[in-house]
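> Quick one: sequence plus predicted model below, questions after.
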Amino acid sequence: MAIYCFLTLRMEVNQQKMSYNIEFSVATSEQIEAALCKRLESIRLSRNITQAQLAKEAGVSPRTIGRLEKGQGVSMDTFIRIMMALRIQQNLEALLPDPTVRPIERVGMGAGERKRARPTKSIDERPTWSWGDGEDDNE
């Protein structure tokens, strides 16, 4: 089952609200980067924080914030600093969940940490079943 992630960005443009939907499964890296940058800008503006204030809190220059919001690329360190300054670093957990925690373990039914992968049987190795298998031949 395919899971599609949608990122909705709302911006005020010419006094009309526009929505930008990104389907991550088919988006290019540039489209994803631009969407994430616009999302950070939207969060900053919704909290009424200036670029200068965010830059000071994140320990970067206001020009760096401007470059980020224009989608011109910043380092991973800068991206994380800005997320921390906006108090949204917990969202990184959803971005890259811990691979040692399987979904079944998240609901409290799991076992210990997996130590190795076990190969699955190929279709050729599986026993074949046919009608009449297991029936008593004495009838």
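Noted; the coordinates are in hand. Residues are numbered from 1 along each chain as shown.
> alpha carbons only for contacts and neighbour counts from here, please
Will do.
> What residues does the spatially most central residue of the chain make contact with?
When the chain is reduced to its mean C-alpha position, the closest residue under C-alpha atoms, centre = their mean turns out to be Leu95, at 3.2 Å. By C-alpha atoms under 8 Å, 6 or more residues apart in numbering, the contact list for Leu95 is empty.
> ok, second structure coming up, stack it against the first:
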Amino acid sequence: MKITNLTTDKAVLGELGRRTTDYRLQRHMTQSQFAEAAGVSKRTVERLEAGESIQLSNLVRALRVLGRLDAFDRALPDAPANPIDLLERHGKTRQRARPDAKGDEPGAAPWRWGDEA
């Protein structure tokens, strides 16, 4: 099953549980062995595989044992930087294209085409 934004929370948890079970079995691990390697209780593994809610930190531990922790990086990559925020982080202020609303700098001569007498 493909997980999309339209998939219900219950269905997502169920699918994650099914996939976790598949990866665990590919590694020829029992639930007890998996729980010990992840540093969680066997009941936590049972809940995860049954599609029940578990703590996020326990999911991180389980994914690390399965070699799938990198999935978080692909699922939620770093947000692209906002150029204005980057300037502010480096102590620079944004410069306006025109100093005032008319476009004239204070004390500057008015602009001319150059063909006036």
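Arrived safely, thanks for sending. From a predicted model like this one, the values you see are computed outputs, not experimental measurements.
> Need the TM-score from the superposition.
Overlay of the two chains. TM-score (TM-score structural alignment, normalised by the length of structure 2): 0.66; 85 aligned residues with a C-alpha RMSD of 1.6 Å.
> on that earlier part again, in structure 2, what residue corresponds to the residue nearest to the centre of structure 1?
Aligning on TM-score structural alignment places Leu95 of structure 1 opposite Ala75 in structure 2.
> if I look at its match, how far off is Arg47 of structure 2?
Between Ala75 of structure 2 and Arg47 of structure 2 the computed distance is 23 Å (C-alpha to C-alpha, to the nearest Å).
> now swap in Ala79 of structure 2 and tell me
Per C-alpha to C-alpha, Ala79 of structure 2 is found 32 Å from Arg47 of structure 2.
> The two: which has the busier surroundings?
Taking neighbours as other C-alpha atoms under 10 Å, Ala79 of structure 2 and Arg47 compare with Arg47 leading, 14 against 6.
> What's the match for that one in structure 1?
In structure 1, Arg47 of structure 2 lands on Arg67 (TM-score structural alignment).
> Report whether that match is found in a helix, as I expect.
Yes - when DSSP: H, G, I helix; E, B strand; the rest coil is applied, Arg67 of structure 1 is found to be in a helix.
> Name the nearest residue to it, ignoring sequence neighbours.
Sequence neighbours aside, Gly73 is the residue nearest to Arg67 of structure 1 in space, at 6.7 Å (criterion: C-alpha to C-alpha, 6 or more residues apart in numbering).
> quick one: which helix or strand includes the counterpart of Leu6 of structure 2 in structure 1?
Here Leu6 of structure 2 is matched to Val26 in structure 1, going by TM-score structural alignment. Assigned by DSSP states H and E, Val26 of structure 1 falls within no helix or strand.
> Which stretches in structure 2 count as helices?
9-26, 31-38, 42-49, 56-66, 70-75, 83-89 (DSSP state H).
> Many thanks, have a good one.
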